[in-house]
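>>> what follows is a predicted protein model with its sequence.
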Amino acid sequence: MLDPQRLRADIPAYADASRPTPVFLDSAGSSLPPQVVLDTAIEHLRREAEIGGYRAASERLDDLAAVKTAVATLINAEPASIALSDSASRAWSDFFYSVPLAAGDRILLSQSDYASNAIAALQRARATGAVVEAIPAAADGRLDVEALAGMLDERVKLVSLVHVPTNGGLINPVTEVSRLAHGVGALVLLDACQSTGQLPIDVAALEVDALSATGRKWLRGPRGTGFLYVRPDLAATMEPGRLDLHSAQWVEPDEYLLAPDASRFEFWEHDVAARLGFGAAVRYLLDLGPDLVYSAIADRAAHLRVALPGIRGVTVRDLGETRSGIVSFTVDGIAPVDVRDRLLERNITVTVSHRGSTLLDMSARGLDSVIRASPHCFVTFEDLDRFTDEVAAVAAGR
C-alpha cells in the first residue's frame, strides 16, 4: 500500500508548511515531479556548467542507456525497441511520417483522436493522395470495433488509435483493434500519452506496432521528454523521414547505414538533463509499484465521479465502460475557463480541454469545452473533498 506521507514528502510543492496546501488535479497536463527528478536534472545541469556538455554527457552514458531499460521494463518491451524523444507528439510524428503512403491509401483515425495526430494525417493525405477517414464511436463512446471491421481492406495502411483521449476518462479497446488491423496488413500506432503512467501498458499484449508517450504527464518527468516504442522487427524495416549521424552512419561518400533498432528514430542532440530526469521519474514509479499507483489513481477518479454528480448544475462528461484517471465535467451557466480560474483563486489546479483538441468527439457531443480534473496518487481524499466543496460553491455562485 502506498504511503501518503512519503508521497507528499517527495514533492517540493508540499514541502513548505507555511504556504497553503495546493490541490493539484492536472496530471493529465503536466504533473508534479518528485524531488529525485529535480535533483537528477539540476545536478546534471550543474555538471555541464563545470566541465561542458560533452564531457558531462560522456560521464552519464550508462545512465542514459538505463533510461531505455526503465521504460522498457514499464511497458514490457526490449530496450532496443525504445527511441527517446522530446515529446509524445514528436514521437508519434516521427513514426507516422515514416509509414509509406501513396494515392488511394487509407488512414483511419479514432473518433477521439488528438488534434496534432489529425493535422498530421490530413497534411500527409494532401501531399500523397491518401485518404483520412474517422472510425465511428460506439454508443458508450469507445471506438466501434464492429464498424472498424467493416471499414478495413488492403488499402488501409495505418490505424491511429488514442488509448485515452485528452478530454475525458474513456479507455479505447486496443488489442481488438490491433488484431483486426493486422488482418489486412495495416499498422497500428497507439497514442498512449494519457495512459502511460496511469494504466498498465504491455505492448506485447496490446499487439501494437508503435506507441508514443510523454514524460510530463502521469509519468511525472520533465517537460521536453517522451518516447516511441516500435515493434523490433518493424523498426528494422522503416526509414524515418529525418536522419542524422546518430540515427544513421555516413559510411561512404554516397552511402549511409541506418541504426539497427529503434534508435534510428532518435537524433544525436537532446536535453541530457531532462532525459536523465525522465529516467529518474520512470524508476520512481517502478520503485513505488506501478499497480499500486494505477489503483490509487483509479480510486481517486472514481471518488470524483461519485461526488461531482451530487452537485447541482454539475454534469460529468466522461464516456466509456471502464474509465481512466481523467474526470471531465461542466457546470451549468459557467464557462469551463471561468470555473478553472475561480478554482485557481482557491489554490486548486485543473485545466480545460477545448473542442479543437478532439474536434470529432466534442462536435458530435455538442461540447465546446470541458473542465478536466486528473488526480494522481499523491492527491488525498481530503484534497478531493475540498475540491468538490469549492466546485459546489462556484456552481452556486458563491
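Perfect, I can see it now.
>>> rest of the way, CA atoms for contacts and neighbours
OK.
>>> show me what the host helix or strand of D299 is packed against.
Applying DSSP states H and E as the criterion places D299 in helix 290-307. Applying 3 or more Cα pairs under 8 Å, 6 or more residues apart in numbering; DSSP states H and E, one finds that helix 290-307 contacts strand 327-331, helix 381-395.
>>> buried residues in the last one, which are they?
Just to be clear, that refers to helix 381-395. Within helix 381-395, the residues scored as buried using 16 or more other Cα atoms under 10 Å are 383-384, 387-388, 390-392, 394-395.
>>> now distance to S31 too, for the residues you listed, in a markdown table please.
A markdown table is the format used below for these (distance: Cα to Cα, whole Å):
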| residue | distance to S31 |
| --- | --- |
| D383 | 16 |
| L384 | 16 |
| F387 | 17 |
| T388 | 20 |
| E390 | 21 |
| V391 | 21 |
| A392 | 25 |
| V394 | 24 |
| A395 | 26 |
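>>> leaving out chain neighbours, which residue sits closest to A280?
The shortest distance from A280 to any non-neighbouring residue, by Cα to Cα, 6 or more residues apart in numbering, is to V37 (5.5 Å).
>>> following whatever helix or strand that neighbour lives in, which helix or strand comes up?
V37 is part of helix 35-51 when elements are defined by DSSP H and E. Remark: after helix 35-51, the chain's next helix or strand is helix 53-59, criterion DSSP H and E.
>>> another structure for you, compare them:
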Amino acid sequence: MIDLFERPPSGPYLLSHSAGLMPKTARREFEAGFFDPWLSQPGESWPKWLAATDDFRSALAGLLGGRMADWCPQPNVSTALFSLLSGLTVTPDRNAIVMSSHAFPSLGFVAQMAERLGFRLRLFDGDPGDIATWDEVLTADVAVVVAMHVHSNTSVVSPVAEIAALARARGIFSIIDVAQSAGILPIDVMAWQADALVGSCLKWLCGGPGAGFLWCRHDLKPLNVGWFSHDNPFEFDIRGFRYAPDARRFWGGTPSVAPYVLATTGIRTIAGIGVETILRHNRALIARIDPSDRTGKGGTLCYRPVDMEKTMTALTDAGGRFDRRGDVLRLSFHIYNTEDDADIVAGCLA
C-alpha cells in the first residue's frame, strides 16, 4: 500500500495531521477529470465538471455515511461553519455557541464574528474528552455546540455521539469538526446523529488543499448564497432566488472544481484501503514508540520531549518531516509509513 502514494525521497513523513501524501493516481485522474473536459470542449466543460463534484459528494457519502444530497463542497472548514451558523435563528435567551478552548482557533474566529448575527461565543477549559464536561457546559442558553472529533494539539477524541445526544435532548444544534479524524478514525454521520458536520480532505484523506465539505440533514437557509445555491443555477432571473432543495444551498457562487476532482482520488483511495486497516497500522507503528493505551486518541502522537531542541535536531538529521506546537511534537503515522519509519522516530526520541 506504500506504493499507492507519492512519498518524499528520504526520511519518515510524519505530517498527515497537516497535509497527507497524495495518491500516485491523483495526477492522471486530475488530468482526466479537470483538464480533459476543458481541452475537449473549451467553454462547454461545466456539465462534466459538475458531474465531477457530484463524484466528490458521492465519495464522501460512501466513506462517511449519509445521503449524497446532504453533502456540499466547501472551500474550507471555516467557510462551512459560518454557512451553517448563518442559517440558524437565535433568541436572546438561547444564543450561546459553546466550544472547547482546545478547538482549532479558526473555529473560534468564525464564532466571534457570528456574534454580529446575535450569537455569543463561550469557550470552556475542561477536558473535551470527558462527556461530563460537555454535560456541564450545555446549559439552557446554548444554541449551538461545536465539537472537534479529534483535537489537533493533543489528539484527544471527543465523545461526539454522546455530545450529539445531549444536544438533541436539550434542543441544541450540534456541529462536529472531523478535519483531524476523517480517514483515520471510523465515522458514520447517521450513527452519530449530529445535526451537521464539517471537515477537510487535506489531512488524513490525502486529497490536497481547498477541498472542504459540510454535511447537514436540516433545511437551513444560509446567508452567504450565490447562483450555485439556487434551485436552478442557470435560470438567471435576478429577482427570483430559490434555495437548492439539497445541501447545494450552501455552495455559494461560482465553485472551484479542481480541488474536488483532486480530492476524490484521495477519498476513494482511503476507502479502498479501509479506515479500520489504516487505524490498525497507525496503532501498530505508534506502539513501537509508545506502548501506552491509545483509547480516546486520534492518529497523531503528541510527544513532549525532555530536550526539545536535541530531539528536533535528531529527527531533522534523520530526514523526518514533522511539526511542533509549543512544547509538543506532532508525529503522525499513515498507511504509507513503515516499521522502519517508526523505529527511526523511536531512536530519535530516545
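Yes, it's here. Since the model is a prediction, treat every value here as computed from it, not as a measurement.
>>> tm score of chain vs chain?
Once superposed, chain against chain, the TM-score is 0.89 (TM-score structural alignment, normalised by the length of the second structure); 346 aligned residues with a Cα RMSD of 2.5 Å.
>>> picking that back up, now flag whichever of the buried residues of helix 381-395 of the first structure is closest to L190 of the first structure.
For the buried residues of helix 381-395 of the first structure, the closest approach to L190 of the first structure (Cα to Cα) belongs to L384, at 31.0 Å.
>>> residues in contact with that closest one?
23, 300, 303-304 (Cα atoms under 8 Å, 6 or more residues apart in numbering).
>>> now L285 of the first structure
Here L285 of the first structure is in contact with 197, 219, 293 (criterion: Cα under 8 Å, 6+ apart).
>>> which position in the second structure pairs with the first one?
When the two structures are superposed using TM-score structural alignment, G197 of the first structure falls opposite G183 in the second structure.
>>> which residues does the equivalent of A181 of the first structure over in the second structure contact?
Counting by TM-score structural alignment, A181 of the first structure corresponds to A167 in the second structure. Going by Cα under 8 Å, 6+ apart, A167 of the second structure touches 138, 145, 173-174.
>>> could you work out the most separated pair of the contacts of L384 of the first structure?
Farthest apart among those by Cα to Cα are V23 and H303. That separation is 15.0 Å.
>>> got the angle between the helix holding D299 of the first structure and strand 327-331?
20 degrees (axes from the mean of the first three to the mean of the last three Cα atoms, to 10 degrees).
>>> wasn't E162 of the second structure part of a helix?
Yes. According to DSSP: H, G, I helix; E, B strand; the rest coil, E162 of the second structure belongs to a helix.
>>> tell me the residues of the second structure aligned with the longest strand belonging to the first structure.
Longest strand of the first structure, by residue count under DSSP state E: strand 156-162. Across the second structure, the stretch matching strand 156-162 of the first structure (TM-score structural alignment) is residues 142-148.
>>> just the helices in the stretch 251-398 of the first structure please.
272-288, 290-307, 336-345, 359-365, 381-395 (DSSP state H, counting those that start in this stretch).
>>> mean neighbour count, the ones you listed: which tops it?
helix 272-288 (a mean of 24; mean count of other Cα atoms under 10 Å).
>>> relative to the second structure, what is the average displacement of it?
By mean Cα distance after the TM-score superposition for the first structure, the fitted helix 272-288 of the first structure averages 1.5 Å away from its aligned residues in the second structure.
>>> which residue numbers in the second structure does that helix align to?
Counting by TM-score structural alignment, helix 272-288 of the first structure corresponds to residues 257-273.
>>> ok, L64 of the first structure touching L276?
Yes. Assessed by Cα atoms under 8 Å, L64 of the first structure is found in contact with L276 at 6.3 Å.
>>> let me know how buried E50 of the first structure is, in neighbour terms.
11 (other Cα atoms under 10 Å).
>>> could you do W38 of the second structure as well?
So W38 of the second structure, with other Cα under 10 Å, has 17 neighbours.
>>> quick one: it and E31 of the second structure, what's the gap?
Noted for W38 of the second structure: a distance of 10 Å to E31 of the second structure, by Cα to Cα, to the nearest Å.
>>> quick one on the thing from earlier: the match of G197 of the first structure touches T277, doesn't it?
No. At 10.4 Å, G183 of the second structure does not count as touching T277 under the criterion of Cα under 8 Å.
>>> shared neighbours of the two, anything?
By Cα under 8 Å, 6+ apart, no residue touches both G183 of the second structure and T277.
>>> just checking, N95 of the second structure touches L138?
No. Shown here, N95 of the second structure and L138 do not form a contact pair, counting by Cα under 8 Å, at 11.8 Å.
>>> on that earlier part again, need the contacts of L384 of the first structure in TSV with distance to G333 of the first structure, can you?
Listed next are the contacts of L384 of the first structure as TSV, based on distance: Cα to Cα, whole Å:
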residue	distance to G333 of the first structure
V23	24
R300	27
H303	24
L304	21
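>>> ok, A96 of the second structure touching E115?
No. A96 of the second structure is beyond contact range of E115, at 9.2 Å (criterion: Cα under 8 Å).
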